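Student: the sequence isn't on hand, but the structure is:
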């Protein structure tokens, strides 16, 4: 490419010199001017090709760097896989008795279990575990399980790095610059921190709390066992439907008992009314017979069953 550009520059220089000489001799030529124009256009085309060549060269260098980085990453991943494979192979397996119960499972079951416990593996966004993120990195501390603080520990150490390793330690210059920036930024008032970040100062615990456990499926299984029910095959919807059916049957039985009681009361009242009417007819019939048989002007006492019925009713 350099030789081509040198030849193009030499052509332009020769055409320009020839044209200048012809003008100096008072004998200008259009052909020499055309040669200079053609040489200039050829030089411009060569410069454009040089620019494209340099761009392609830069792109090739970039692709080579990306290829090298990807090769290194591939080697790291392959090394991690190999180390993990060796660790898995060297991990002692658990041997269960032949008569122990076996529970078949599938990959979908494992993925579903991992999905359900994933919310307990990493803290949600905004949770700082009690760290003061406005302080310089050297003053940060990590809250451990026993409630103590570990100075100089980073909250994100070991998270988001390949292989789960800790992040690289910052250089002294970076630490000084970060401390300068942190000291120059005014500290946010405490009453505004929770308004901006509701998780400020919250502590992340990588397991469910007691109230969540008590409201979960395992606690429900335990309650079923304590009630003498087998959790296997237990269907909450069927149990709820059974309870609704029992309540409905109980209401229907109570309604039938109420209707039967009302019917018995009605029949008893009708029977009492019928007996009262019969007694009234018998009394009237007795009075009628007595009035017919008694002579005019005489009044004779007569025994009647009506008096006995009245006495019985009074009793």
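Tutor: Good, I have the coordinates. What you see is a predicted model; the values in this text were computed from it and never measured.

Student: every contact and neighbour count from this point should use C-alpha atoms.
Tutor: Noted.

Student: so how far is residue 253 from residue 177?
Tutor: Residue 177 is 83 Å from residue 253, where distance means C-alpha to C-alpha, to the nearest Å.

Student: put this next to the first one:
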């Protein structure tokens, strides 16, 4: 098969499409003929040599796929050849074929094409894990979502709305419109405003119940200030640094705060299948009805993968960036 690979760790220029052994499904796996995959920050980090795949997983980039079932493992019972599925991978998505455990695959709703379906797994499963399993967000509560226009941010906004929570977001000013369209109560321009101060004003000093953060050290003090009594923070990345100094931990004590970090890629198969099943049970009917939907910023032909990586590195996207392995009628936003 053909797959996107890289000559050595480094810039997007190292990426190329070349021959790679086609994976064979184990007894409980299905092999997917990939029609589309989507970019994630983890792909950029892996390309740079800073986020290797879990032991035993494919060295190929790509954490999510959409396509058709092409081959069944000997004990697979849930799928048949030709079924349209999408799913979360530990790696291997940037390829013509990928294998996935049958319990990790999700049926693509009839109203979604492969491009849209490829934008669901990582963003929505990550957001679902953070909001429902970690933070236990409830109806009537409030949440501050950082990077509100990112893939996970746009998914989290929709899930918060579905739960019945009030959502505040941080995003650059040009991305506020999409956040509001997805249900954000207020948008805070992180470039010109102090988000912690704005949250105190917007909530009349109560603070928010939940914070969803990807920045880490650079936002920690502000997050502690923004949280109200018994607040919870889900930390999913440390894009703003992993080492925090000069933080007043007295706020954690006085407000009875809970801070939990989590990654999804290295979780056990049992955990990820349980998460997938819980997510499908809660949300899948809402995708079919259109109440939930993946936000796709742009679509690149997969042989333009270097351009797609540069686009993400420039932080230009509002929603997901998708790579299509099929001929495109359109290719999304211009990348110039």
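Tutor: Looks like it came in fine. Keep in mind that this is a model prediction, so the values were computed, not measured.

Student: quick TM-score on the pair, please.
Tutor: Here the TM-score for the pair of chains, by TM-score structural alignment, normalised by the length of structure 1, is 0.18; 93 aligned residues with a C-alpha RMSD of 6.3 Å.

Student: for the closest residue to residue 8 of structure 1 other than its chain neighbours, pull up the helix or strand it's in.
Tutor: Take residue 8 of structure 1 and drop its neighbours on the chain: the residue closest to it by C-alpha to C-alpha, 6 or more residues apart in numbering is residue 43, 5.4 Å away. Assigning secondary structure by DSSP states H and E places residue 43 of structure 1 in helix 30-90.

Student: now residue 106 of structure 2
Tutor: Residue 106 of structure 2 belongs to strand 105-107 when assigned by DSSP H and E.

Student: what are the contacting residues of that strand?
Tutor: Identification of contacts with strand 105-107 of structure 2 by C-alpha atoms under 8 Å, 6 or more residues apart in numbering yields 83-88, 280.

Student: against which helices or strands is the helix or strand just after it packed?
Tutor: Sequence order places helix 114-118 as the next helix or strand after strand 105-107 of structure 2, per DSSP H and E. Judged by 3 or more C-alpha pairs under 8 Å, 6 or more residues apart in numbering; DSSP states H and E, helix 114-118 of structure 2 is in contact with strand 29-38, strand 64-72, strand 84-88, strand 320-324.

Student: angle of the last one against strand 64-72?
Tutor: When axes from the mean of the first three to the mean of the last three C-alpha atoms, to 10 degrees is applied, the directions of strand 320-324 of structure 2 and strand 64-72 differ by 40 degrees.

Student: for residue 161 of structure 2, give its distance to residue 258 of structure 2.
Tutor: In terms of C-alpha to C-alpha, residue 161 of structure 2 sits 23 Å off from residue 258 of structure 2.

Student: what about the two, which has more around it?
Tutor: More neighbours surround residue 161 than the other of residue 161 of structure 2 and residue 258, with 18 against 15 (other C-alpha atoms under 10 Å).

Student: select the longest helix from structure 2.
Tutor: Of all the segments of type helix in structure 2, defined by DSSP state H, the longest one is helix 269-289.

Student: what angle do that one and strand 84-88 make?
Tutor: Using the same axes, to 10 degrees: helix 269-289 of structure 2 against strand 84-88 is 130 degrees.

Student: what is helix 269-289 of structure 2 packed up against?
Tutor: Using 3+ C-alpha pairs under 8 Å, 6+ apart as the contact test, the elements touching helix 269-289 of structure 2 are helix 121-128.

Student: quick one: buried residues of the helix it packs on?
Tutor: Across helix 121-128 of structure 2, burial judged by 16 or more other C-alpha atoms under 10 Å covers 121-128.

Student: between those residues, which is closest to residue 167 of structure 2?
Tutor: Nearest to residue 167 of structure 2, judged by C-alpha to C-alpha, of these is residue 127 at 13.4 Å.

Student: once you drop chain neighbours, what's closest to the closest one?
Tutor: Once flanking residues are discounted, residue 127 of structure 2 sits nearest to residue 156: 5.0 Å by C-alpha to C-alpha, 6+ apart.

Student: which SSE is the one you found in?
Tutor: helix 151-163.

Student: next structured bit after that helix?
Tutor: Later in the chain than helix 151-163 of structure 2, the nearest helix or strand by DSSP H and E is strand 166-170.

Student: which element follows that following strand toward the C-terminus?
Tutor: helix 176-181.

Student: by contact count, what packs against that next one?
Tutor: Helices and strands touching helix 176-181 of structure 2, by 3+ C-alpha pairs under 8 Å, 6+ apart, are strand 184-188.

Student: which other helices and strands contact the strand it packs on?
Tutor: Judged by 3+ C-alpha pairs under 8 Å, 6+ apart, strand 184-188 of structure 2 is in contact with strand 166-170, helix 176-181.

Student: for it, which residues meet the burial criterion?
Tutor: Buried residues in strand 184-188 of structure 2, counted by 16+ other C-alpha under 10 Å: 184-188.

Student: and the angle from it to helix 151-163?
Tutor: Counting by the same axes, to 10 degrees, strand 184-188 of structure 2 lies at 140 degrees to helix 151-163.

Student: grab the nearest non-local neighbour of residue 37 of structure 2.
Tutor: In this structure, residue 37 of structure 2 finds its nearest non-sequential neighbour in residue 65, 4.5 Å apart by C-alpha to C-alpha, 6+ apart.

Student: ranges for the strands of the stretch 51-200 of structure 1?
Tutor: Taking DSSP state E, counting those that start in this stretch to define them, one finds strands in the stretch 51-200 of structure 1 at 141-143, 149-151.

Student: quick check: which of those is buried the most?
Tutor: Burial of the strands of the stretch 51-200 of structure 1 is given as mean neighbour count (mean count of other C-alpha atoms under 10 Å); strand 141-143 ranks first at a mean of 20.

Student: still on that earlier bit, tell me which strands and helices the helix holding residue 156 of structure 2 is in contact with?
Tutor: On a contact count with 3+ C-alpha pairs under 8 Å, 6+ apart, helix 151-163 of structure 2 meets helix 121-128, strand 142-145, strand 166-170.
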